[in-house]
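Novice: Predicted structure and sequence below. I'll ask about it afterward.
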Amino acid sequence: MRQTPSGGAGTGTAPAGGRPMSIGTVLRLLRDEFPEVTVSKIRFLEAEGLVEPRRSPSGCRKFSPEDVARLGHVLRLQRDHYLPLKVIREHLDALERGERPRLPAAAPGRRPPASGEEGPEGAPERRTAPRVGRAELLAATGLAEAELAAWESYGLVAPDPDGGYGIEAVTVVRLLADLGRFGLEPRHLRIMKAAAEREAGLLEQVVAPLRGHRNPQTRAHAEASAQELAELSVRLHAAFVQSALRVGSR
């Protein structure tokens, strides 16, 4: 039986009594702590297998208090630890096996605001994203300095003005190295980078009107929507590539 994660949204959020809830009720419960959550976000997490609500005979989703607690736990891991869905799924699987998996430390940065708390000029206070230095990037990936310099010359990896790198650079460098073992050179991979930048530009157009809104919750919704769009676009890109490879092999 699925174990409810401790510290989930069920604490002070899910109603007692175990009555099944509609997705709209779940949304209202979660928004006390996660104002940026949307119905589409809940459906996306369901599609990824992170929550499995029962279905009524008519096909409507029916969430238990344990489902709400699980959703809250997933959203908290994304918000506080910047964990990708794959790692969150592995963490939840370990909990179901009765294990007590350790979580990485919460991402460095300022304390997240309490419900309704705002930062300067009415904007929600935002945490600083994790960063690494050049030496840390090389150590974490096992990359040689010359290789990193070559990739930087092609624009595949780029430091910030202060010389640091976003934490996602570690993933990028590892993937570049894996692709390089198949004979793909920086000049080949530059095409992928350009395509990703065009895709990011398209997604930015979708959320740009929300980012400039005066309402802080609307701006927070824009950030959540951008993350969800990015996750969906990655899945779509993977499906397109796999489909193209199957067609090419016929």
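Specialist: Perfect, thanks for sending it.

Novice: rest of the way, CA atoms for contacts and neighbours
Specialist: Fine.

Novice: What segments of the chain are strands?
Specialist: Taking DSSP state E, the strands of the chain run over residues 54-55, 61-62, 131-132, 165-166.

Novice: So which residue is dead centre in this protein?
Specialist: What sits nearest the mean C-alpha location of the chain, by Cα atoms, centre = their mean, is residue 84, with 5.1 Å.

Novice: Contacts only, for that residue.
Specialist: Contact criterion Cα atoms under 8 Å, 6 or more residues apart in numbering gives residue 78 as the residues in contact with residue 84.

Novice: let's see 10 Å
Specialist: Residue 84 makes contact with 77, 78, 231, according to Cα atoms under 10 Å, 6 or more residues apart in numbering.

Novice: Now for residue 23, how many residues are close by?
Specialist: 19 (other Cα atoms under 10 Å).

Novice: tell me which residues in the lengthiest helix in the chain are buried?
Specialist: Ranked by number of residues, the top helix in the chain under DSSP state H is helix 216-248. Burial within helix 216-248, assessed by neighbour count using 16 or more other Cα atoms under 10 Å, is assigned to 216-226, 228-230, 233.

Novice: now, among these, which is nearest to residue 181?
Specialist: Distances from residue 181 to these, taken as Cα to Cα, are shortest for residue 233 (25.9 Å).

Novice: which residues touch the closest one?
Specialist: Neighbour list for residue 233: 196, 199, 200, 203, 227, 239 [criterion: Cα under 10 Å, 6+ apart].

Novice: ok, the fourth one - how many residues close by?
Specialist: This points to residue 203. Other residues within reach of residue 203, judged by other Cα under 10 Å, total 17.

Novice: And here is the other one:
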Amino acid sequence: MPEPRESAFGAAGDQRIPHLSRGSLSIGEVLAVLRDDFPDVTISKIRYLEAEDLVHPQRTPSGYRKFSSADVARLRYVLAAQRDQYLPLRVIKEHLEALDRGEPLPAVVPGPVAVPPPGGLDAVDDDGGEPLPAEQFARAAGLEPEQLADCVQFGLLVPDAKGRHPAADLPVARAAAGLARHGIEPRHLRGYSNGADREAGLIEQLVAPLLRARSEESRARATEKLRELAALSAQLHMALLEARLRDLLRP
């Protein structure tokens, strides 16, 4: 029996991949392998990445997908590039196409190339558990109770009917707390909230057709589009802010 062939992603003998000696994995087995490192991955996400031509599993005569260890490694690269660098799928696909041409594969290194949205887009599908009472939320965020009240008054945070706050809003509250320590109070941040509302409305227009389709594949596509658009929007915001601040340092 021939030895497992080494792919451009590394040796085929990854001990985390079950049934490797049998040559290929079902999509369910691939999901089980990937979930240790990527808990949010779903079958719909894997199918979506296939539809986007990022992975190319074989098909059995009856139409079932069969993934090789190289396919699994390819999926790992895509998922890690999204999670660790917030790379859009277009860029990741260019990397993989370069690999297919025999060129070196760019390394995925820690540290995003674009600023992720607060809480990450995984918060779209995750409410972060039970909402926190205002006092507990403020303590976790580093806000004084009156500062939390100001964040609510000026539209930065929206509590539920019982006055509780979702844990997913903690990144916003912590950022407000940090700015307050520099003398920038919540009342000064109304423009941030209004700007975020406008950006969210623009992005919503772009993904609304996918969300209306209501299929798992369409939702996966919408999530990926939201992730990419949010990262690009945050990148633009940071670049514009840095450009304005650079003017302050010019002689």
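Specialist: Structure received. None of these values were measured; they are calculated from a predicted model.

Novice: how far does stretch 43-63 of structure 1 stretch from start to finish?
Specialist: End-to-end distance of stretch 43-63 of structure 1: 12 Å, with Cα to Cα, to the nearest Å as the criterion.

Novice: which other residues reach that stretch?
Specialist: 2, 18-26, 38, 40-42, 64, 66-71, 74-75, 85-86, 88-90, 92-93, 228, 231-232.

Novice: Just the ones of these in helices?
Specialist: Mapping the contacts of stretch 43-63 of structure 1 onto helices (DSSP H) picks out 23-26, 40-42, 66-71, 74-75, 85-86, 88-90, 92-93, 228, 231-232.

Novice: Filter the residues you listed down to the buried ones, ChimeraX style.
Specialist: Once 16+ other Cα under 10 Å is used to decide burial, the buried members of those can be selected in ChimeraX as follows:
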select :23,26,41,42,66,67,68,69,70,71,74,75,85,88,89,92,93,228
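
Novice: May I see the contacts of residue 84 of structure 1 organised as JSON lines, with distance to residue 244 of structure 1 added?
Specialist: As requested, the contacts of residue 84 of structure 1 are exported to JSON lines (distance: Cα to Cα, whole Å):
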{"residue": "77", "distance to residue 244 of structure 1": "34"}
{"residue": "78", "distance to residue 244 of structure 1": "32"}
{"residue": "231", "distance to residue 244 of structure 1": "20"}
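
Novice: hmm, back to that, of all the strands of structure 1, which one is nearest residue 176 of structure 1?
Specialist: Evaluated over the strands of structure 1, closeness to residue 176 of structure 1 peaks at strand 165-166, with 15.7 Å, by Cα to Cα.

Novice: okay, and that closest one goes to which residues in structure 2?
Specialist: Under TM-score structural alignment, the alignment places strand 165-166 of structure 1 onto residues 165-166 of structure 2.

Novice: re earlier: quickly check the buried residues of helix 216-248 of structure 1 for the two that are furthest apart.
Specialist: Between all members of the buried residues of helix 216-248 of structure 1, the longest pairwise span (Cα to Cα) is found for 216 and 233 and amounts to 25.7 Å.

Novice: that older thread, now the match of strand 165-166 of structure 1, how far from the chain's geometric center?
Specialist: Centre-to-centre, stretch 165-166 of structure 2 and its host chain are 21 Å apart (Cα atoms, centre = their mean, to the nearest Å).

Novice: same check, this time on stretch 232-247 of structure 2
Specialist: 21 Å.

Novice: Same question for stretch 119-135 of structure 2.
Specialist: Here stretch 119-135 of structure 2 is found 15 Å from its chain centre; the criterion is Cα atoms, centre = their mean.

Novice: Just the endpoints, please. Distance across it?
Specialist: Chord length of stretch 119-135 of structure 2, first to last residue, is 20 Å (Cα to Cα).

Novice: That one: which residues count as buried?
Specialist: Taking 16+ other Cα under 10 Å as the neighbour-count basis, stretch 119-135 of structure 2 is seen to contain the buried residues 120, 121, 131, 132, 134, 135.

Novice: Cool, thanks, signing off.
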